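K.L.:
I need the structure of the sequence given here:
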Amino acid sequence: LDLDLEVLADHGTVVVYAPEPEPPPIPVQRLMARNLRTHFMLVYTIGPRAQEDAVRGITAALEDGALTPLPTVWFPLHEVAAAHEAVEGGVLGKVVLGLPE
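P.N.:
The predicted structure is shown next:
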């Protein structure tokens, strides 16, 4: 897996899709050093036309600056139930549980 990690901000997300029969090598230490997340996507269920359309759409959104970071909603660890309810309720953004400092 040849990742140009310089295009990602710290705490960004790498989407991995690998059509090969072998699992892709993941540079775990490089991802961890930048607090990057990985998201695995199954693309074999998507037709070639839909894949090409998705690539064009994502490329256009990136070029237009339309993809912006999601808001982060923080909950203290002792409010884990409230965080779970926020996710189930469709909160916009990332839900993060924090430890007290």
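
K.L.:
make it CA atoms for all contacts and neighbour counts henceforth
P.N.:
Noted.

K.L.:
Select the longest helix from this structure.
P.N.:
Counting residues, the longest helix found in the chain (DSSP state H) is helix 48-64.

K.L.:
Summarise which helices and strands the helix or strand following that helix is packed against.
P.N.:
As assigned by DSSP states H and E, the chain's next helix or strand after helix 48-64 is strand 72-76. Helices and strands touching strand 72-76, by 3 or more CA pairs under 8 Å, 6 or more residues apart in numbering; DSSP states H and E, are strand 94-98.

K.L.:
another one to check against the first:
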Amino acid sequence: MKKLIILLFAIPFLLIGCRASLPVAQESGKEDIAYLLFVSSNEYAGKNVVVKVDNNVPFTAKVVKNSKANRRGYQYGIAVGTRNLTVSYNGKNIYQKKIFVSTQEVKQIILP
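P.N.:
Next up is the predicted model:
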């Protein structure tokens, strides 16, 4: 009898402890921003390039070597969506393309 009473009180507590938090598919806390990572195999690796996104104020970005890009690199935040990207080095355009980036995506820009 004593075991039955303990079991009747223990079952509701076990069921409450196993309850799933709802809604499960909801994500929160992610910033609405994407990232650019500039990669080059030889010529521009380790150098600074000038980056212009949608004709806004240009900024300087450091280029990492292609083999080290997965482990470390400098990521630069931009707004999500379709962006016009221009990369130049010593006044010469070396990369110009329209890109699409989504939230929390790290887009590798592969330079020659």
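
K.L.:
Just give the TM-score of the two.
P.N.:
In this superposition the chains share a TM-score of 0.25, using TM-score structural alignment, normalised by the length of structure 1; 43 aligned residues with a CA RMSD of 3.8 Å.

K.L.:
May I see the buried residues of the longest helix of structure 1?
P.N.:
Judged by neighbour count (16 or more other CA atoms under 10 Å), helix 48-64 of structure 1 contains no buried residues.

K.L.:
Mind giving me the packing neighbours of it?
P.N.:
Counting by 3+ CA pairs under 8 Å, 6+ apart, helix 48-64 of structure 1 packs on no helix or strand.

K.L.:
Would you indicate which residues of stretch 76-92 of structure 2 are buried?
P.N.:
Those would be 76, 78, 80, 83, 85-88, for stretch 76-92 of structure 2 by 16+ other CA under 10 Å.

K.L.:
Span of it from start to end?
P.N.:
One end of stretch 76-92 of structure 2 to the other measures 21 Å (CA to CA, to the nearest Å).

K.L.:
Kindly report the same for stretch 84-97 of structure 1.
P.N.:
OK, stretch 84-97 of structure 1 end separation, CA to CA: 10 Å.

K.L.:
repeat for stretch 100-107 of structure 2
P.N.:
End-to-end distance (CA to CA), stretch 100-107 of structure 2: 9 Å.

K.L.:
same check, this time on stretch 85-94 of structure 1
P.N.:
13 Å.
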